[in-house]
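Student: Okay, here's the prediction I keep looking at, along with the sequence it came from:
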Amino acid sequence: MNDHNTKEKAMSEDRIIYRQNLYKMLGVTSETLRRWIREGKMPRADIAITQRTVGWRLSTLQTAGINLL
């Protein structure tokens, strides 16, 4: 597989985890998730569909040491 195909495959596997799913996956409340973001324990969302619908790339969470899968 050439370098271009490798990058495309990585991007397609870098799914988005939406806020509502993230706090459920972590087993915390939405307020805890907000507090962790304020305290810098959690990266800020890097995807914003609307003001209320935000998410994180899986790679962003993994880089921050949060392994969900």
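Tutor: Happy to help now that I have it. Predicted, not measured: the structure shown is a model, and the values here were computed from it.
Student: Going by C-alpha atoms from here, please, whenever you check contacts or count neighbours.
Tutor: Noted.
Student: Now do the same contact list for the most centrally placed residue in the chain.
Tutor: Nearest to the mean C-alpha position of the chain, counting by Cα atoms, centre = their mean, stands Trp56 at 2.5 Å. Neighbouring residues of Trp56 by Cα atoms under 8 Å, 6 or more residues apart in numbering: 16-19, 44-47.
Student: Put this next to the previous one:
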Amino acid sequence: MVSEESVGATPSVDRIIYRRELCTLTGVGSEAIRRWIKAKKLPPPDVAISQKTMGWRLSTLRAAGIGLV
């Protein structure tokens, strides 16, 4: 079996998009993000350190149909 490292491919990284960055990328404010979560237009965060510090895996957002980066 051939590993990704042996053929020079970079392993995929499923990075976390935090609320502030999500606001910047979508062009909306934090309150809109809160409303989208409540209306189920945005999946619940994968990481929730506090109510203000929350983030989503890039794969979660893509699976929900939100095209970023």
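Tutor: In hand now; what should we look at? Everything numeric in this text was worked out from a predicted model, so none of it was measured.
Student: TM-score of the superposed pair?
Tutor: Scored by TM-score structural alignment, normalised by the length of structure 1, the superposition of the two chains gives a TM-score of 0.78; 61 aligned residues with a Cα RMSD of 1.5 Å.
Student: re earlier: same question for the residue nearest to the centre of structure 1, what's its three-state structure.
Tutor: strand (DSSP: H, G, I helix; E, B strand; the rest coil).
Student: now swap in Asn67 of structure 1 and tell me
Tutor: coil.
Student: what's the neighbour count on it?
Tutor: Neighbour count for Asn67 of structure 1, taken as other Cα atoms under 10 Å: 11.
Student: Ok, Ala48 of structure 2 next?
Tutor: 13.
Student: Now do the contacts for it.
Tutor: The contact partners of Ala48 of structure 2, taken as Cα under 8 Å, 6+ apart, are 54-55.
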